[in-house]
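Enquirer: coordinates for the following, if possible.
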Amino acid sequence: MKISVDRSVLLPALSVVGGVVERRQTLPILGNLLLSADDGLLRLKGTDLEIEITSTAVCEVEEAGTATLPARKLTDIARSLPDGTQALIKVQSERGTVVSGRSRFTLSTLPAADFPTMEVPAPEVMVEVDRDVLQRLLDKTSFAMAQQDVRYYLNGVLLELSSDRAVAVATDGHRLAKVVATLDDANPDDSGLATEPRQVIVPAKTVLELKRLLGSAPDRVRVELSERALKVDLGKTQVVSKLVEGQYPDYNRVIPADLERVASIDRDRLRAALQRTAILSNEKYKGVRVTFETGRLLLQTQNPEKEQAEDEIEIEYNGESVSVGFNVAYVLDVLSAVDASTVEVRFKNAENSAVWQGVGAEDEVFVIMPMRL
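Expert: Alright, predicted model coming up:
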């Protein structure tokens, strides 16, 4: 294989596929990228056996071929080259060379035949979604997904697709985020979508990679679902991922109903007050006592050193005094996900979960369980 490629084209493509490569590998080949060159295109592929990302870059192909090169070293080399330079990449036998100007780098390779490729079954569902819709679904829910929970089905985002809407849900057992989006009529009848929703659990790493890549994706992206795999076509980039197996809990049962008490709070004032009081909260549990009183909200924190912080802001609330303990970080995450300037909190007492929503955003629901302080 012998190609010439502009640094301004190579580096973005390497950054796209390199994100999936872990620093520590169980197999040496997983530390490499698969490079395939023909017909004026360089195709790059990286994988960790759970997720696979492929991207393309325009290049001059002198000799077509396929090879693998170390992902991080190749990316660092491309990043170190001056803007506007060309890189000549040549792979022969067990050695690869990268030449640019007076700079020359020799890299070890591994056989391209050993590079693992994920099998993608024929899709059962194919749907085109606005990039901004998919970005919103993931951005506003992913913060609530579990991290390395033994309940493996919580380590990701539930994506629920039907003929007219998409729902994303994430929970770690202490909080829950649910966002609903309406799908347009651009999808054909043979998309595989039915009125009965199709549910899949997208792994946490795949969710984070998609969030990273969607910003530079075209306006429309294609989502393909099969029994055990998800494929997202982002134009020059394709993401293939295994799905988390298991039954996701019924999220509707987690969202409390009949919450008779409602408070309206300025989002930015609440965020600032929480950030101030969190300074003296318990570093491990990050708890804050929130007391709803007529016309005002009291916030109190303390730590094992008996240090205390108190703050107070005005709110719209008319009812009896109720004190609830919340994790400060959980509330701040919700406030970051809310676009509206005013947040509505519906609650019952100190023992029940509270529902948080931006005013006018009925399709976004955030649930936070109380904590004992």
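Enquirer: from here on, just use CA atoms for contacts and neighbour counts.
Expert: OK.
Enquirer: helices of the stretch 51-200 of the chain, start to end?
Expert: Along the stretch 51-200 of the chain, counting by DSSP state H, counting those that start in this stretch, helices occupy 71-80, 131-139.
Enquirer: now the ones you listed as TSV including distance to residue 216 and mean neighbour count?
Expert: What follows is those, written out as TSV (distance: least, Cα to Cα, whole Å; neighbours: other Cα atoms under 10 Å):
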stretch	distance to residue 216	mean neighbour count
helix 71-80	19	18
helix 131-139	9	19
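Enquirer: want to put them side by side, so please do this one too:
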Amino acid sequence: MKLTIERAQLLKSLAHVQSVVERRNTIPILSNVKLEGRPGSLSLNATDMDLDIIETAPADVSRPGATTAPAHTFYEIVRKLPDGSQVEIEHDADTGLMTLRSGRSKFTLSCLPVEDFPVLSGGELPFTFCLTAAELKALVDRTRFAISTEETRYYLNGIYLHAATTPGGEVLRAVATDGHRLARVEVTLPEGAAGMPGVIIPRKTVQEMRKLIDETEGEVTVSLSETKLRFAFADAVLTSKLIDGTFPDYERVIPADNDKQLDVDVKSFAQAVDRVSAISTEKSRAIKLSLEKGTVTLSASSPENGSATEEIEAQYESTPLEIGFNSRYLLDILGQVEGDKACFSMADAASPTVVRDGVNAGAIYVLMPMRV
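Expert: You can find the predicted model right below:
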């Protein structure tokens, strides 16, 4: 294999694929990225056996071929080469070495056989549909903050994607929860998604897919089965195994009859929460909201730091109520609200609070209160 490629193109593709490769691997081949030179392009492939990414970059290939090189070392070399440089890559099948030249720099890397590299991207995926990059970004960004990091409840370590029926029609819904907060966001059900199984997309897959969305403007093709999922972008294909578990019945924790309504300006409320929470202890991050007609008073206190209060105007007409929240969880939710207004529906100090977006009716957030 022999080819020449622009450093910027190679670095962009390598940055995506090397992040899938785990730093510590008991299987040597999984530390490598597979390089395949075809006429006009270089394909890069990396996997951790659960997640597989293939990215293609334009290249001037004079001798097609394939090899595998140490992913992180290769990435570090390319990252440190000067901007605008051309990179020449040559693999000698006899010695098993890959030579990388750029300007006056020359690097030699030892390679492993291509035949040892595992293939994850095959298999039947019966359901296929397209989402715009903006729709996929909204589904991911507005839910991923609530993904659980608790490994014992592995079925919560991802985003639950499924088709649902609502009074307004069929929707594609993304849900994530860690037991303290829940995020549920939906878009109109795309053609081809009807009848799809509910799938749990692992946290790492969500992170890698999110990086690729930023560089995509058109549509993303999603294909899935009950065990596997594939996202096809313009120059990259991400294939992932799914979490084998049952996502809990999240509808049961979304209260339908909370009768106390609080409407606040998102920006001023979030700033007040942020300021007052500077006093709260690092462990609990507790903040108290005292609701009266027309106002909400935020307060926090800790034995080490003292106390803080701030009053802001709000639309509230119900009986007075005091309720406590984890300020970081509250800020996470407020950060997802698209409009200027956030609508809180509460029952009492011990029941889950529902937060709705003033402009996006398809987004609902649930936050568990805490004792303050």
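Enquirer: ok so, going back, go through the helices of the stretch 51-200 of the first structure and name the closest to residue 108 of the first structure.
Expert: Nearest to residue 108 of the first structure among the helices of the stretch 51-200 of the first structure is helix 71-80 (10.3 Å), distances taken as Cα to Cα.
Enquirer: average offset between the closest one and the second structure?
Expert: The superposed helix 71-80 of the first structure is, by mean Cα distance after the TM-score superposition for the first structure, a mean 1.6 Å from where its aligned residues fall in the second structure.
Enquirer: show me what that helix is packed up against.
Expert: If you count contacts as 3 or more Cα pairs under 8 Å, 6 or more residues apart in numbering; DSSP states H and E, helix 71-80 of the first structure packs onto helix 7-18.
Enquirer: what's the next helix or strand after the helix it packs on packed up against?
Expert: Next in sequence after helix 7-18 of the first structure, counting helices and strands by DSSP states H and E, comes strand 32-38. Secondary-structure packing of strand 32-38 of the first structure (3+ Cα pairs under 8 Å, 6+ apart): strand 41-47, strand 60-63, strand 65-70.
Enquirer: give me the angle between strand 32-38 of the first structure and helix 7-18.
Expert: Angle of strand 32-38 of the first structure versus helix 7-18, following axes from the mean of the first three to the mean of the last three Cα atoms, to 10 degrees, is 130 degrees.
Enquirer: measure the mean distance from the helix or strand that residue 265 of the first structure is a member of to the second structure post-superposition.
Expert: Using DSSP H and E, residue 265 of the first structure falls within strand 261-266. Its matched residues in the second structure lie on average 0.5 Å from strand 261-266 of the first structure after superposition (mean Cα distance after the TM-score superposition for the first structure).
Enquirer: would you pull up how far that strand lies from the middle of the chain?
Expert: Strand 261-266 of the first structure has its C-alpha centroid displaced from the chain centroid by 29 Å (Cα atoms, centre = their mean, to the nearest Å).
Enquirer: how about stretch 39-47 of the second structure?
Expert: For stretch 39-47 of the second structure, the distance to the chain centre is 24 Å (Cα atoms, centre = their mean).
Enquirer: now stretch 26-40 of the second structure
Expert: The answer for stretch 26-40 of the second structure is 25 Å, by Cα atoms, centre = their mean.
Enquirer: thank you, goodbye.
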